[in-house]
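> just coords:
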């Protein structure tokens, strides 16, 4: 083989190694600056987020007469928290800034949320006044509502599915924070209803990305990509 052909084959192999799939659109892209063979962690992060959100939202709407959300603690630490945070860390070497920031942020959110309800943390015990506790939780939820809105700004012109996901999640945070401030169960239940819709959208996107990554008998479900 001539040296020219050898260089050509080498470059071809290098290109194949750096080729990956855009986790937002599943279109082939080349991460020349951050070559990586790491699989798309998006489905793992999305399923973990969706499952934890669905469970907590079912509790918020008092499904089956459940009013105490403490069972979500383990789910929030390990699924919504740890798995999502790890998904965010795996997105960094893939060059996906949005995925890395969103997954790691929401992973931290779920772990911090779970910590509130762990008795050993002393957080709940530090608020003898129930209204003061409600106000503190309300501010906590408002903060994450603002973060979610900022994430929405980065995808609103790119993907219908992700715009819907973050749009419904923003409304969910707004309703839950309002319910916490006012102590109105009906507002919290409305937030739970929007949270259920948010979880179902996250499931849809997770299935779509997993079908795009694997050879399956089912066609990939569209995400409504608007622009690159």
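Happy to help now that I have it. None of the values given here were measured: they were computed from a predicted structure.

> only C-alpha atoms from now on, for both contacts and neighbour counts.
Will do.

> how about the nearest residue to residue 90 once chain neighbours are set aside, what does it touch?
Once flanking residues are discounted, residue 90 sits nearest to residue 41: 6.6 Å by C-alpha to C-alpha, 6 or more residues apart in numbering. Residues near residue 41 by C-alpha atoms under 8 Å, 6 or more residues apart in numbering: 87, 88, 90, 91.

> am I right that residue 29 sits in a strand?
Yes: according to DSSP: H, G, I helix; E, B strand; the rest coil, residue 29 belongs to a strand.

> I'd like to know how far residue 70 sits from residue 77.
To residue 77, residue 70 is 12 Å away according to C-alpha to C-alpha, to the nearest Å.

> which of those two has more neighbours?
Between residue 70 and residue 77, residue 77 has the larger neighbour count (other C-alpha atoms under 10 Å), namely 22 against 14.

> can you tell me how far the more buried one sits from residue 69?
Going from residue 77 to residue 69 by C-alpha to C-alpha gives 14 Å.

> among the contacts of residue 41, which are in helices?
The helices, defined by DSSP state H, take in 87, 88, 90, 91 from the contacts of residue 41.

> please name the nearest non-neighbouring residue to the second one.
In this structure, residue 88 finds its nearest non-sequential neighbour in residue 100, 4.0 Å apart by C-alpha to C-alpha, 6+ apart.

> likewise for the last one?
Sequence neighbours aside, residue 100 is the residue nearest to residue 91 in space, at 4.8 Å (criterion: C-alpha to C-alpha, 6+ apart).

> quick check: longest helix of the protein.
helix 185-213.

> count the neighbours of the residue nearest to residue 88 for me.
By other C-alpha under 10 Å, neighbour count at residue 100 equals 23.

> residues contacting residue 118?
residue 73.

> before we move on, what about the one 5 residues further on?
Taking C-alpha under 8 Å, 6+ apart as the criterion, residue 123 is in contact with 116, 117.

> could you rerun that using 6 Å?
Residues in contact with residue 123 (C-alpha atoms under 6 Å, 6 or more residues apart in numbering) are residue 116.

> the structure to be compared is supplied as follows:
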């Protein structure tokens, strides 16, 4: 006999957001320790930019598409390709594939990413406070880096580095909270969910 009642199918796809947030956050922290002046730009940052900040976020974004999450798809794939493009801007001139970007070009690059992040920030207003902080602090980071390049003022870039460390750590916190809260089945690390009205 064929059952007449619908059968609920559980979504068997894991939540990719913690992966995307941790990939973004850890890579952001490491780059901004450099921006804060603690070490030179090196292959450790480039490797993180390609493989964790870049590829892992793109993978997270593709999985978000499978989960029908447009915000997650847009954010994770975009920032994954941001990291890949940033590494490209550094490496391609060294390989003879074009010239190094000018300060003006970098201001435009950082500025447009800041504008994009500011637009996505409004999407976080329906999500949670932790994501609101990540996107607000990332908008500020892009603005500071653009201003630092526009003015040539190294102290602004150094300050941006410290602000970027905070931004990256907030993304790591949000990602780890997603893991821990799911593992324990309760709120272990609060993210400040937005109350529905």
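That came through fine. Keep in mind it's a predicted model, so treat the numbers as computed, not measured.

> ok, back up a step: any idea which element the equivalent of the residue nearest to residue 91 of structure 1 over in structure 2 lies in?
Per TM-score structural alignment, the equivalent position to residue 100 of structure 1 in structure 2 is residue 73. Taking DSSP states H and E as the criterion, residue 73 of structure 2 maps to helix 70-94.

> residue 149 of structure 1 now?
Secondary-structure assignment from DSSP H and E places residue 149 of structure 1 in helix 130-155.

> now do that helix: distance to the chain's middle.
Distance of helix 130-155 of structure 1 from its chain centroid, counting by C-alpha atoms, centre = their mean, to the nearest Å, is 15 Å.

> that one packs against which elements?
helix 160-182 (3 or more C-alpha pairs under 6 Å, 6 or more residues apart in numbering; DSSP states H and E).

> find the nearest non-adjacent residue to the spatially most central residue of structure 2, please.
In structure 2, the centroid-proximal residue (C-alpha atoms, centre = their mean) is residue 24; its distance is 3.9 Å. Nearest non-adjacent residue to residue 24 of structure 2, counting by C-alpha to C-alpha, 6+ apart: residue 53, 5.0 Å away.

> the one you found falls within a helix, correct?
Yes: with three-state DSSP as the criterion, residue 53 of structure 2 is part of a helix.

> what do we get in structure 1 for it?
Per TM-score structural alignment, residue 53 of structure 2 is aligned with residue 80.

> might one say that its match is in contact with residue 49?
Yes: Residue 80 of structure 1 lies in contact with residue 49 (C-alpha atoms under 6 Å); the separation is 5.0 Å.

> structure 1: which residue goes with residue 88 of structure 2?
By TM-score structural alignment, residue 88 of structure 2 lines up with residue 115.

> again but with residue 120 of structure 2, I slipped
Per TM-score structural alignment, residue 120 of structure 2 is aligned with residue 151.

> count the residues that sit near that match.
Residue 151 of structure 1: 19 neighbours (other C-alpha under 10 Å).

> do you know how far it is from residue 218 of structure 1?
Taking C-alpha to C-alpha, one finds residue 151 of structure 1 at 30 Å from residue 218 of structure 1.

> and what of residue 134 of structure 1?
Distance from residue 134 of structure 1 to residue 218 of structure 1, counting by C-alpha to C-alpha: 46 Å.

> ok, these two, which is more surrounded?
Comparing residue 134 of structure 1 with residue 218 by other C-alpha under 10 Å, the one with more neighbours is residue 134, at 19 against 10.

> what's the closest non-adjacent residue to the more buried one?
residue 180 (5.1 Å).

> aligned partner of that neighbour in structure 2?
Looks like residue 180 of structure 1 aligns to residue 149 there (TM-score structural alignment).

> same check, this time on residue 122 of structure 1
Using TM-score structural alignment, residue 122 of structure 1 pairs with residue 97 in structure 2.

> confirm that match sits in a strand?
No: counting by three-state DSSP, residue 97 of structure 2 is located in no strand; its state is coil.

> that one: neighbouring residues, count only.
Neighbourhood size, residue 97 of structure 2 [other C-alpha under 10 Å]: 11.

> please name the residues that touch it.
Taking C-alpha under 6 Å, 6+ apart, one finds nothing in contact with residue 97 of structure 2.

> please report how far it lies from residue 108 of structure 2.
Distance from residue 97 of structure 2 to residue 108 of structure 2, counting by C-alpha to C-alpha: 20 Å.

> does residue 156 of structure 2 touch residue 149 like I think?
No: in this structure, residue 156 of structure 2 is not within contact of residue 149 by C-alpha under 6 Å, at 8.8 Å.

> thanks a lot, catch you later.
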